[in-house]
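Undergrad: What follows is a predicted structure for the sequence shown.
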Amino acid sequence: MPWNEIVNFTPIHGLAGGALLGLGAAVLLLFNGRIAGFSGIISSLRVRNNLWKLAFIAGALISGTVLHQALNLPAPESQLPASGLIIAGLLVGFGTRLGNGCTSGHGVCGLSRFSLRSLVAVMVFMASAMATVFVMRHL
């Protein structure tokens, strides 16, 4: 199978998405004084002061959906059955609690603040992702 069929890498979309994510994180920090860590925001929804959290999550979901439709992108596909996706989601949730943050909190916000803890967390995220892909594709 040719490389371009294995990996659907679009640098323009990745760059635009990363820039928008960084802009959203910067706006949240500037106007609300909060770090844009999605796992932390979602896990703290049960406490008071939820309006900004709900608005942030809704904005991320709605803007992604609108942009996906506007660019007429194909629907994402997965080779895993629904049960595998559920298990993967639970493992990611467990990992974010264990690592005290997710890729958005550590990768976007922590690295931009030169946090050593976030640098280590991102290196562990990336190593885990590479190991998972290797195991899933080659073993």
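TA: The structure has been received and is ready for your questions.
Undergrad: C-alpha only now, for contacts and for neighbours.
TA: Will do.
Undergrad: and residue 105, how many neighbours?
TA: Neighbourhood size, residue 105 [other C-alpha atoms under 10 Å]: 22.
Undergrad: Equivalent analysis for residue 112, please.
TA: Quick note: residue 112 (other C-alpha under 10 Å) scores 13 neighbours.
Undergrad: Same check on residue 15?
TA: 11.
Undergrad: Next, the buried residues of the helix or strand hosting it.
TA: In the assignment (DSSP states H and E), residue 15 maps to helix 11-32. Under the neighbour-count criterion of 16 or more other C-alpha atoms under 10 Å, helix 11-32 has 21, 22, 24, 25, 26, 28 buried.
Undergrad: any idea how far residue 103 is from residue 122?
TA: In this view, residue 122 and residue 103 are 7 Å apart by C-alpha to C-alpha, to the nearest Å.
Undergrad: more crowded one of the two?
TA: Neighbour comparison, residue 122 and residue 103: the larger count goes to residue 122, with 22 against 19 (by other C-alpha under 10 Å).
Undergrad: contacting residues around the closest residue to the more buried one other than its chain neighbours?
TA: Nearest non-adjacent residue to residue 122, counting by C-alpha to C-alpha, 6 or more residues apart in numbering: residue 107, 5.9 Å away. Residues near residue 107 by C-alpha atoms under 8 Å, 6 or more residues apart in numbering: 118, 119, 122.
Undergrad: Save those as TSV, and put in secondary structure and distance to residue 74 too.
TA: Listed next are the contacts of residue 107 as TSV, based on DSSP: H, G, I helix; E, B strand; the rest coil; distance: C-alpha to C-alpha, whole Å:
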residue	secondary structure	distance to residue 74
118	helix	33
119	helix	33
122	helix	29
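Undergrad: Structure two is appended below for comparative analysis:
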Amino acid sequence: MSLDLAHFTPFASLAGGLMIGAAAALLVLGNGRVAGISGIVGTLLQGARAELGGRAWRLAFIAGLAAAPWLWRLVCGAGSSALSPTIDASPATLVVAGLLVGLGTRYASGCTSGHGVCGIARGSLRSLAATGAFMAAGFVTVFAVRHLVGG
């Protein structure tokens, strides 16, 4: 096993992790809500069932997530390699993967941000189990795709 030093970004990764943690903490402290993306988006999609005052902060949160890459481009410049990820998958594969992730969040009653970032920080055993299951499924999937399917 070797370390890919060209793509090793400990400082950027640490900064990103700190920003995710700060955003989750600010949302809990300022709004009393957990930063679970699937719950935030799911409530928005429920339309009339979502309380009117709750829609504004949810829309602002999702807008912030969507705007982050463009803000990063402004700060770091258009030539940053972090802004040019390559995804070696067909659109159909991405749609199926997205649907499977959505199905998994329904079964787990939350997503990696809700369970992995917020739930574990609150000491939730259910979140610890869910995050362990997310990670194990990811490890098995990567192993299968790279070594068994012929990726």
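TA: In hand now; what should we look at? Keep in mind it's a predicted model, so treat the numbers as computed, not measured.
Undergrad: TM-score for these two?
TA: Once superposed, chain against chain, the TM-score is 0.91 (TM-score structural alignment, normalised by the length of the first structure); 137 aligned residues with a C-alpha RMSD of 1.7 Å.
Undergrad: related to what we said a few turns ago, now which residue in the second structure aligns to the residue nearest to residue 122 of the first structure?
TA: Applying TM-score structural alignment, one finds that residue 107 of the first structure aligns to residue 116 in the second structure.
Undergrad: want to throw the buried residues of helix 11-32 of the first structure into CSV with distance to residue 58 of the first structure?
TA: Compiled in CSV, those are given as follows (distance: C-alpha to C-alpha, whole Å):
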residue, distance to residue 58 of the first structure
21, 14
22, 17
24, 13
25, 14
26, 17
28, 14
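Undergrad: which among the residues you listed gets closest to residue 74 of the first structure?
TA: residue 21 (21.0 Å; C-alpha to C-alpha).
Undergrad: the helices in the second structure, which residues?
TA: 10-31, 37-45, 52-76, 91-107, 120-121, 125-143 (DSSP state H).
Undergrad: Those helices into a markdown table, with extra columns for distance to residue 83 of the second structure?
TA: Shown next, in a markdown table, are the helices of the second structure (distance: least, C-alpha to C-alpha, whole Å):
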| stretch | distance to residue 83 of the second structure |
| --- | --- |
| helix 10-31 | 13 |
| helix 37-45 | 22 |
| helix 52-76 | 7 |
| helix 91-107 | 19 |
| helix 120-121 | 29 |
| helix 125-143 | 23 |
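Undergrad: what residues does stretch 101-114 of the second structure touch?
TA: 34, 35, 36, 37, 38, 39, 130, 131, 134.
Undergrad: I'd guessed the third one sits against residue 119; true?
TA: So that's residue 36 of the second structure. No. Using C-alpha atoms under 8 Å, residue 36 of the second structure makes no contact with residue 119, being 9.2 Å away.
Undergrad: burial of the equivalent of residue 66 of the first structure over in the second structure, as a residue count?
TA: By TM-score structural alignment, residue 66 of the first structure lines up with residue 71 in the second structure. Neighbourhood size, residue 71 of the second structure [other C-alpha under 10 Å]: 12.
Undergrad: Residue 129 of the first structure now?
TA: Quick note: residue 129 of the first structure (other C-alpha under 10 Å) scores 12 neighbours.
Undergrad: Roughly how far does the aligned partner of it in the second structure sit from residue 128 of the second structure?
TA: Alignment note (TM-score structural alignment): residue 129 of the first structure maps to residue 138 of the second structure. Note on residue 138 of the second structure: its distance to residue 128 of the second structure, by C-alpha to C-alpha, is 15 Å.
Undergrad: And residue 63 of the second structure, by the same measure?
TA: Residue 63 of the second structure is 28 Å from residue 128 of the second structure, by C-alpha to C-alpha.
Undergrad: So those two - more neighbours on which side?
TA: residue 128 (16 against 11).
Undergrad: Find the nearest non-adjacent residue to that one, please.
TA: residue 120 (5.8 Å).
Undergrad: do the same with residue 33 of the second structure
TA: Closest to residue 33 of the second structure by C-alpha to C-alpha, 6+ apart is residue 27, at 6.0 Å.
Undergrad: Now do the contacts for the one you found.
TA: Contacts of residue 27 of the second structure (C-alpha under 8 Å, 6+ apart): 33, 34, 35.
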